[in-house]
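Peer 1: model this:
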Amino acid sequence: MLVLHACWIPGAGAGIWAEDSTLAVTSPSQALRRARPHPFSAPAEALAFLVEGRSTRLDLLLPSGRRSPMDSPELVRITPRPAGTASLLPWSVPALILDPARLTETLGPAASASVVGDGDTDGDTDGDTQRETVDVRLAESARYLLELSRFCTGLVDRARTLPALQQSGDGFDARWRAVLTGPDATAAHALTTAMPPAFRAADASASPAALATEAMDALTDALTRTRLPASLLPRRRGRPPARRPAVESWLDALVGADARVDADAEELAQLADRLEPWLQATREERGPAQLVLRLNDPATRVDPATPIDPATDGGDDPTARWRLEFLLRSREDPSLLVDAEQVWADDGSLGRWLERPREVLLTQLARAQRVYPDLERGLRQARPTGIDLDVAAAHRFLSEGAAALAEAGLEVLLPNWWRRRRALGLRLSTTPSDQSAAGAGFGRDELSDFRWELVVGEHGLSGDEIAALVAAKAPLVRLRGEWIAVDPAQLERGVAFLERSGSGTMPAGEVLTLALSHPDDLDLPLELTEVTAHGWLGELLNGSLAATVADVRPPETFTATLRPYQERGLSWLDFLGRLGLGACLADDMGLGKTVQLLALEATRRSAAAAGESATVASGAQPAAAASRPTLLLCPMSLVGNWEAEAARFAPTLRIRAHHGPDRARGPDLAVALRDVDLVITTYATALNDMDELADHEWERIVLDEAQAIKNRLSRTARAVRRLRAAQRIALTGTPVENRLSELWSIMDFINPGMLGAHEAFRSRFATPIERGDDDGGAAAGLLRRVTRPYILRRVKTDPAVIDDLPEKIEIAQHYRLTVEQASLYQTVVDDMMERIEGSDGIERRGNVLAAMTKLKQVCNHPAQLLHDGSPVGRRSGKVIRLEEILDEILAEGDRVLCFTQYTEFAELLIPHIAARFDTDIAYLSGSTSRERRNDLVTRFQAGDGPPVFVLSLKAGGTGLNLTAANHVIHLDRWWNPAVENQATDRAFRIGQRRRVQVRKFVGVGTLEERIDELITEKKALADLVVGEGESWLTELSTQQLRELFTLSKGAVGE
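Peer 2: Model prediction:
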């Protein structure tokens, strides 16, 4: 395992280094004041494979023991290191200095390096293959650097930057500076506060505020330069001046690689002085009160008989005017809001919280006027309280001024209807056309009758209303009692579009393009707000097609009996394939994604062999007979499962596994593919052989565990997009794990370009949805509409999907510690609490996690903590209770899975259990070979293998079908419900015929019991925070940790 760390080096930029869990821990000599080489830091070559940067060495202050640095909390070793007293000592590490303009695309993919490997080297000896299998994690400091980069990228994307001229030494530099006001200032402050101590390891004397400011300045400057042209100046005509003006040199330095400004120092100083007031206007003032601007709309009464309110400009009626009011709000007590009239009438009562309120009001109005010049009219008043606006000025304020003022840090209050305003748009309605050929059925070329109409929100406009809107010629109009924004020129183009193309017929493929494209990508005069389709097109667009599409029946040679929902899945995959569309089958784990895909392959291949199209119900177009092979990519651990399932359920399919050192390459590969239906390969092999695989045309490309490409910038994600096929299918139970960009990556693979470019997707969908912006709900609705036709997800808990899965009983299996365990437990608590109380930052987090590990080892068995090779005996209450449970299970002839996160506990336990019950014990860990793994699973499922199967949680928790077991025991807890549930699903899945009993060991009075209670009582919160493993526990207070760790009465058995 590699753990990537980041730090900021003042004056040099972002540095990356890594810990390597496979390297020796101790140093050859005692710690010195001078930095020594870090004993388990990754070499420069390993770093260079993962990220791009300039090689260097860094001296870092790191938490250390007496002879070596301490492990970071993210580093996982097979045998955890004993904790010791920590102090900060200097260590020298190989590092890379990263390009600040490419941090996100450079560092982001490194976190996904492990998805390709899964232990799969295929026998190759080239270095790339070996390194590709390394498990890589981002430490807290590296994730922090990514967040900084994303924050600065967002600033640059929104043009929240200004050019500056700053003195540096005896000269001047041209720099781009972030404009941090309003929400951006709050976010920047939060980032500064959240800075991990490790991020300052290169210069511990630098304050977080100073380091964050330097980092944000450097990132903003670098990112802005990448978006600018080669020159900001127009091409000069005529003879250049004898001496170039300082301002031109400054402008050139703003876009060049060298920020140094080559000009006269005195002129540059004068230019800097002239720029200062401009920059000052963007600096947020933090006084006791802030200016608030509130826009009130007219109070004109509306005649219900008149659809369009003609009094849009106010006329002479003061109640019909738009009024922009001035107010002051207390920063300390936001509920305290006073209008300008109160300020001018103040008799001194405001002095309790605001000194010189009139001066504050005028000063902040003057600042706001620099951003929104229309406010000058208010400043010309003797006692400004607000300004009246006509309808054009009101619209200009709503659409432009309010946003500019808010970004400058001023509060703006707008009418409620503006935030939920209903825009003018177009709606398309379609029905199957009578002109379609009889029996044409489903297909992209089938004709549909269409009709366009103008709408406001969900309501269509009548001819009279359209005519009234055209006649009003105003940007803001009250329609049916509600204000709407109307662009007269856009409205005119919309009316002309209806007159020209209001109805007719179009192919179904064109309807799909219109319905599933982002409005910005369509050449229409108004935004397309809705597509209402009837028939199969409507079912495709609303996501109900899988339940209603014509049945596709697999051939008789397919031996599995599909459940009804699996038949619908097969038909859905087949239907989209005939339309030339990709699909994401996202069924819950255990619902049979594998068998549905194999059924699709068997159906198509059977049709090809018979020389006819697949048998489908009437109305569907014939499916083209498949002649080319399908390429399936999956993790190495699942290759054997695919081969076995294909042999079992689709014996007529010709299968070829493409991996290992003897796999066909070059001309041999082309020959080997001639008589093959399904080629199974691993992600690592495909990455190595991509040039050859991309040269072939495939019937389908299938990605199993498609979350392997969730990082769009990873080598795997970029490579698989090169593969060519008639259809692309993604199989995954988790299309979105952390960020919406993961969904984009999968959807862009199955249907390239459907969600647009990633940058556009981020601004249209990801940013507003993930940040919870005002328009996030609308963006989420649009995203669901666009992706719904191509994603099919069913869950096991839905009775409509599966109603015969047997019962699952979860049991908290309580036990008590032995006297020896209790003594060791208390010793660990006393020792670790003393260390936790005397530490902070990353050192404290490391101590908390070390305490967690030690206490869990004690709960398992004293020998696991002591590492002394002592006998198991009756020294562990957990092992004693396990023996009692196994006695009952084996007496009934049942079979059981035992999961543990510690391989050393498994290796300690297995000989004892084998001797105690005089039986063999099956054991699977990360070091188990593929052949041995397959043999263990086959024998266990067949019933002729050992009845007890011990598995490491990480190696055996996914990708296995072990339904022969009807008991699952979690010996120690990962504290991540999702991980435990995945492991349980090895037995509780389709094919299970018996009731499954799931036991989770809980030590009475120990931290196991308290955390189990915490997860049970606060499930919603636990699902959110426990998803990252145990790191959330490090954020508890010392008192909370003491309560969590302390051994309670009743914990010790007799």
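Peer 1: going forward, measure contacts between C-alpha atoms and count neighbours the same way
Peer 2: OK.
Peer 1: residue nearest the centroid of the chain?
Peer 2: Residue closest to the average C-alpha location in the chain (C-alpha atoms, centre = their mean): Arg739, at 1.5 Å.
Peer 1: residues contacting it?
Peer 2: Going by C-alpha atoms under 8 Å, 6 or more residues apart in numbering, Arg739 touches 766, 770.
Peer 1: which residues touch Val679?
Peer 2: Applying C-alpha under 8 Å, 6+ apart, we find Val679 in contact with 629-632, 655-658.
Peer 1: mind doing that once more with 10 Å?
Peer 2: Going by C-alpha atoms under 10 Å, 6 or more residues apart in numbering, Val679 touches 629-633, 654-658, 673, 698, 701.
Peer 1: so of the residues you listed, which ones are in strands?
Peer 2: Mapping the contacts of Val679 onto strands (DSSP state E) picks out 630-633, 655-658, 698, 701.
Peer 1: can you redo these as a markdown table with neighbour count and distance to Glu904?
Peer 2: Shown next, in a markdown table, are the ones in strands among the contacts of Val679 (neighbours: other C-alpha atoms under 10 Å; distance: C-alpha to C-alpha, whole Å):
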| residue | neighbour count | distance to Glu904 |
| --- | --- | --- |
| Thr630 | 24 | 42 |
| Leu631 | 24 | 39 |
| Leu632 | 23 | 36 |
| Leu633 | 25 | 33 |
| Ile655 | 20 | 38 |
| Arg656 | 19 | 37 |
| Ala657 | 16 | 34 |
| His658 | 23 | 35 |
| Trp698 | 22 | 45 |
| Ile701 | 26 | 40 |
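Peer 1: nearest to Arg420, of the residues you listed?
Peer 2: Ile701 (43.0 Å; C-alpha to C-alpha).
Peer 1: nearest residue to Gly460 in space, please, no chain neighbours.
Peer 2: Ranked by C-alpha to C-alpha, 6 or more residues apart in numbering and with sequence neighbours excluded, the top spatial neighbour of Gly460 is Leu454, at 5.9 Å.
Peer 1: tell me the secondary structure for the one you found?
Peer 2: strand (DSSP: H, G, I helix; E, B strand; the rest coil).
Peer 1: one more to put side by side:
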Amino acid sequence: MIVLHLAMYDGSWFLWGEILHNDESNSAKRGRPKTKITKPEILPGDIGPVPLKEALLSVGIETGSKKSRNLTAWLPSSASGPIGSRHINTGNFAIKEEPVLRPWRVTVLPLSPKEVIYFLSACIGKEFLDLGVMLGSDVIFWTKVIQFAAVLTVRERFLPGVREEKGIYYAHWEPFLADDELKSLKQLAQAMPAVCQALHEDSEAPPVAGSFALLSQATSLMVDAIVREGANQKYPEASKGGGKAPDFDSIHDQWLYALQSPTGEMKDSPEVLARFITTVAEWKKKAFFLATAPFRFCFRLEEPKEDKDEWVVSYLLQSVDDPSFLIPVKEAWQADKKMTKLFKGKKISLHEFILTALGQGAAICPRIEESLKTALPTGYTLDTAGAYEFLRERAPVLQQAGFTVILPAWWSRKGERSRLRAYARVETPKYPGGGHLSLDSIVSFSWEVALGEETLSHKELENLVKMKVPLVKMRGQWVEVNAQEIQTLLNQWHKKEGSVRTRDIVRMALGAGDTLGNIPFEGVRASGWIADLLEQLQGAAPWAELPAPQGLQGHLRPYQSKGYSWLGFMTRLGLGTCLADDMGLGKSIQTLALIQHVREQGEKRPVLIICPTSVLGNWQKEVQRFTPDLSFMVHHGNEREKEKSSFIQEVRERSIVISSYSLLHRDFELFREITWAGVVLDEAQNIKNSQTKQAQAVRSLQSDWKVALTGTPVENNVGDLWSLMEFINPGFLGNQAKFKRDFYIPIQVNRNEAVAEKLKRITGPFILRRLKSDKAIINDLPEKMEIKTYCTLTKEQASLYAAVVREVELALAESEGMERKGLILATLAKLKQVCNHPAQFLKDRSSIAGRSGKLARLTEMCEEILAVGDRALIFTQFAEMGEILRKYLTETFGPRVLFLHGGVPKKERDRMVDLFQREEGPPLFILSLKAGGTGLNLTKANHVIHFDRWWNPAVENQATDRAFRIGQTKNVQVYKFICAGTLEERIDEMIERKKEVAGQVVKTGEEWLTELSTAELKEIMALGREAIGE
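Peer 2: Got it, this is the predicted structure:
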């Protein structure tokens, strides 16, 4: 496992990491003591630049050719070496002497403030960034800081400023803290882990910067990056960076431009910039006085009365305690004693407050400065062009500077209905019952442009263009007019309307279709059968349930029938879907029912199923079980077809092709030759990182429809949603940069509920997620479900398995009686161990990761279990395998993993059970089958996983009943791991056949297997081709 760290040094951010060893010893107890330190050594366990870049890439941050560097990390150490992060956090280190700070050289990767925002946003609420990638206490601390910075931006507690560094001037945004916010910042500083300040260039003495100073600097950088990323784009080219900056009329305009540019750099003569920085500094100094006032200064834009071209910007005071209480400044100049009393004890008087606020505003808006020429300024007038400039350019900056700005309702978000909107009008007759709908059906449509609820004619739009003013009053409403946009709209109007496919109208209604120029597109106004269709798609009306396909061999539960019908409805429309049901609810049978249905409807082309290697065997079994009439092929292993023409020929003869993510990328030139009927991604969270080659390969596949299957809650992972949607419905959420700007930052950083709800509305029609706890689901489920999980062997496992079989075949020919029985039992144990993990069989304390098909599948399942907050019992009959699992799962998912075996004393055993049964107890509990089979009540678990088999149903059921017993309030899902193509699968089949015979009982233990003939044993132990998963 690696631990990621994030620290600030010299105003810059750096990411670094260490390898965390998962044994009870630690780095402080390894190695020989150092008697003298001459210069910093490389940190033992320093992970280097590649894992750092991979960690960033896992959350969508592309670092490209960014270069790493070395810095000194001052870390708690003993004479023998550094003390690892886990031991520092828990105090669990066994050293005699007191730890001291010692310098170590570490590899660091510099991050820009923008990259820090995206990285920390992906870390919020997590202990692990990815499997085997733990977040250090410093990273977790910084996630709290970025949330604090986000709150400041939402409250608009920031001001524009200018700073000078080494002769270069930069425009920036900086936080502007009230007393309560300053108190919160100080509390955060007190909680700052020391490792946040560990980095330094100096190896002679540790850093001495105070935590509050460092935190203040970090908060400023975060606020600047957040505001800059989401700033109102007066100059869109500024946010993109590069290119030549435009010519500016004033230093103020350059300032506004630089506040949105990536670097913020300003260029002018040193004299001009020096004067400007002094002006801004004075302006900001006054803002601190305003922060303590009982009022906020307010600017209100008022519309002209009657037909006059005279707008008014009025000055008002807004009560901090009651924002609805507004006092015109005209009255405030003549304030009575009651009002002036409110300023008693403040640093400025009421009149000083007004003049100071206007002085601040004057730095942003020249017209405010002009109003100060009057003795008692109360506002100023504008013509229509000036009003438009105020709305577009001045008002947003005034708001960002902390002023209240009240604008007409038709300009605000609530008044968006009063702006020009484009609609697509489609009228169709009522859909005849029993008829067949095709998305390729041709329908007629026309464009409509409306102002509010009023539709505008072509002539009225032409008149708007001729007026050449940005704001026009039409039918009693003011409307923003962009003459160029409207002219483009008029040019496209008749070119784009006419006859289109139903498919195009559907895409338009969901926001993914063509629109009319740059006028905001409101949607489709439809009547008749197409209106009914859109209502079904958007969830306003139910879709018709499909009858189960004739060729489906299996029963669909009611919720599965609904899911299969939804898949059928969506794929008929040519729309991609994500079936995100909880693990164990039967996503595979719903998907296979869909494939069987489309085949019975006449589809001749194959469907491609892409899944992790660990579940290839499961899909093969599921196809054989539920859709036995559909021909299929598994494209996997060294003997797979690699020649293009032969591959194409073989695929065209199949209904289903099953392959893995790794081979999709490796054999992409083969897969791209086929236009598939559909593509199904199982465990679709594998493409959450859109930058990986396998994600890019998946998006390049050609098919009529696409289905993503996942058991993880996709709605909780905003950053992963773009990659998922880009696969099932390409282009629907725009490009990734736009998605990050419009959704990721507002939701993940600013916690903007309105934006989150908007994203849910947009993506909701394509995602179906049901939970086991849903009332509509729980009644459909049995209290206990048993699911056989077929796993594959790695090449190493297959080689060891074959060697054991060869050895026993020779020995069986020469043994008999008790010797033969002992040989058989010993061989069965060896083969079980091989199927579990090579490290268990070899007993050599070798590495664990990447060597076992069962372990790979267990990891995937635990990831889903933990993602939804469930609990699991993991049974193994081998104590040594339990220890391997404990070590690996702890490294992968953290320290909250329990392990109970026969050697655990009763007192400790009772403590473990009590701990697991608590509401916040550990989510994973490993038990050896003998120790955990009796006398335990573990009803907090709703998943039971048998990692290996006892081959005695009674013993396995007794273990399962630790969770499924009195007190259990949830449905329990039982998973039995079986290595396909090995003795595990064949013995399981024998047990099932015996159970089917009335009155026949499977004998206790494995003794009954010793009674089989040599020929039967050889058949059972033979290694099948389907066993190997690599």
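Peer 1: one step back: and which of the ones in strands among the contacts of Val679 of the first structure is nearest Val828 of the first structure?
Peer 2: Distances from Val828 of the first structure to those, taken by C-alpha to C-alpha, are shortest for Leu633, at 46.8 Å.
Peer 1: how about that closest one, what's its partner in the second structure?
Peer 2: Mapped onto the second structure by TM-score structural alignment, Leu633 of the first structure lines up with Cys611.
Peer 1: how close does that match sit to Lys795 of the second structure?
Peer 2: Separation of Cys611 of the second structure from Lys795 of the second structure (C-alpha to C-alpha, to the nearest Å): 19 Å.
Peer 1: cool, and Asp948 of the second structure?
Peer 2: Distance from Asp948 of the second structure to Lys795 of the second structure, by C-alpha to C-alpha: 19 Å.
Peer 1: again, but for Gln968 of the second structure
Peer 2: From Gln968 of the second structure over to Lys795 of the second structure (counting by C-alpha to C-alpha), the distance is 41 Å.
Peer 1: also Phe766 of the second structure?
Peer 2: According to C-alpha to C-alpha, Phe766 of the second structure stands 39 Å off from Lys795 of the second structure.
Peer 1: try Met467 of the second structure
Peer 2: Distance of Met467 of the second structure to Lys795 of the second structure, computed by C-alpha to C-alpha: 76 Å.
Peer 1: one more: Ser614 of the second structure?
Peer 2: From Ser614 of the second structure across to Lys795 of the second structure, the span is 13 Å (C-alpha to C-alpha).
Peer 1: which of those two has more neighbours?
Peer 2: Between Ser614 of the second structure and Lys795, counted using other C-alpha atoms under 10 Å, Ser614 has the larger neighbour count: 24 against 17.
Peer 1: so the more buried one touches Ser660, yeah?
Peer 2: Yes: Ser614 of the second structure is in contact with Ser660 according to C-alpha atoms under 10 Å; the separation is 8.9 Å.
Peer 1: tell me the buried residues in the helix or strand encompassing Val93 of the first structure?
Peer 2: Element membership for Val93 of the first structure, per DSSP states H and E: strand 87-97. Going by neighbour count (16 or more other C-alpha atoms under 10 Å), the buried part of strand 87-97 of the first structure is 89-97.
Peer 1: which stretches of the stretch 901-1030 of the second structure form strands?
Peer 2: 924-928, 943-946, 972-979 (DSSP state E, counting those that start in this stretch).
Peer 1: okay if I get these as JSON lines plus mean neighbour count and distance to Leu490 of the second structure?
Peer 2: Listed next are those as JSON lines, based on neighbours: other C-alpha atoms under 10 Å; distance: least, C-alpha to C-alpha, whole Å:
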{"stretch": "strand 924-928", "mean neighbour count": "24", "distance to Leu490 of the second structure": "64"}
{"stretch": "strand 943-946", "mean neighbour count": "24", "distance to Leu490 of the second structure": "61"}
{"stretch": "strand 972-979", "mean neighbour count": "23", "distance to Leu490 of the second structure": "61"}
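Peer 1: mind giving me CSV with those strands and columns for distance to His252 of the second structure?
Peer 2: Shown next, in CSV, are the strands of the stretch 901-1030 of the second structure (distance: least, C-alpha to C-alpha, whole Å):
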stretch, distance to His252 of the second structure
strand 924-928, 60
strand 943-946, 63
strand 972-979, 65
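Peer 1: quick one, which of those is nearest to Glu535 of the second structure?
Peer 2: Closest among the strands of the stretch 901-1030 of the second structure, using C-alpha to C-alpha: strand 972-979, at 36.1 Å.
Peer 1: name the helices or strands packed onto the closest one?
Peer 2: Under the contact definition 3 or more C-alpha pairs under 10 Å, 6 or more residues apart in numbering; DSSP states H and E, strand 972-979 of the second structure sits against helix 616-626, strand 784-791, helix 817-836, helix 853-867, strand 872-876, strand 943-946, helix 953-960, helix 983-996.
Peer 1: that one vs helix 953-960, what angle?
Peer 2: Put simply, strand 972-979 of the second structure runs at 130 degrees to helix 953-960, going by axes from the mean of the first three to the mean of the last three C-alpha atoms, to 10 degrees.
Peer 1: centre of the chain to strand 972-979 of the second structure, how far?
Peer 2: Computed by C-alpha atoms, centre = their mean, to the nearest Å, the chain-centroid distance of strand 972-979 of the second structure equals 28 Å.
Peer 1: likewise stretch 803-823 of the first structure?
Peer 2: On C-alpha atoms, centre = their mean, the centre of stretch 803-823 of the first structure falls 34 Å from the chain's centre.
Peer 1: and Met747 of the first structure, what's its match in the second structure?
Peer 2: Under the alignment (TM-score structural alignment), Met747 of the first structure maps onto Met725 of the second structure.
Peer 1: its match: how many residues sit nearby?
Peer 2: 21.
Peer 1: tell me the contacts of it?
Peer 2: So Met725 of the second structure contacts 576-578, 708, 731-734, 763, 766-767 (C-alpha under 10 Å, 6+ apart).
Peer 1: and for Asn491 of the second structure?
Peer 2: Asn491 of the second structure touches 485, 516-517, counting by C-alpha under 10 Å, 6+ apart.
Peer 1: do the same with Leu516 of the first structure
Peer 2: With C-alpha under 10 Å, 6+ apart, Leu516 of the first structure has these contacts: 510, 531, 541, 754-755, 782-783, 785-789.
Peer 1: many thanks, we can stop here.
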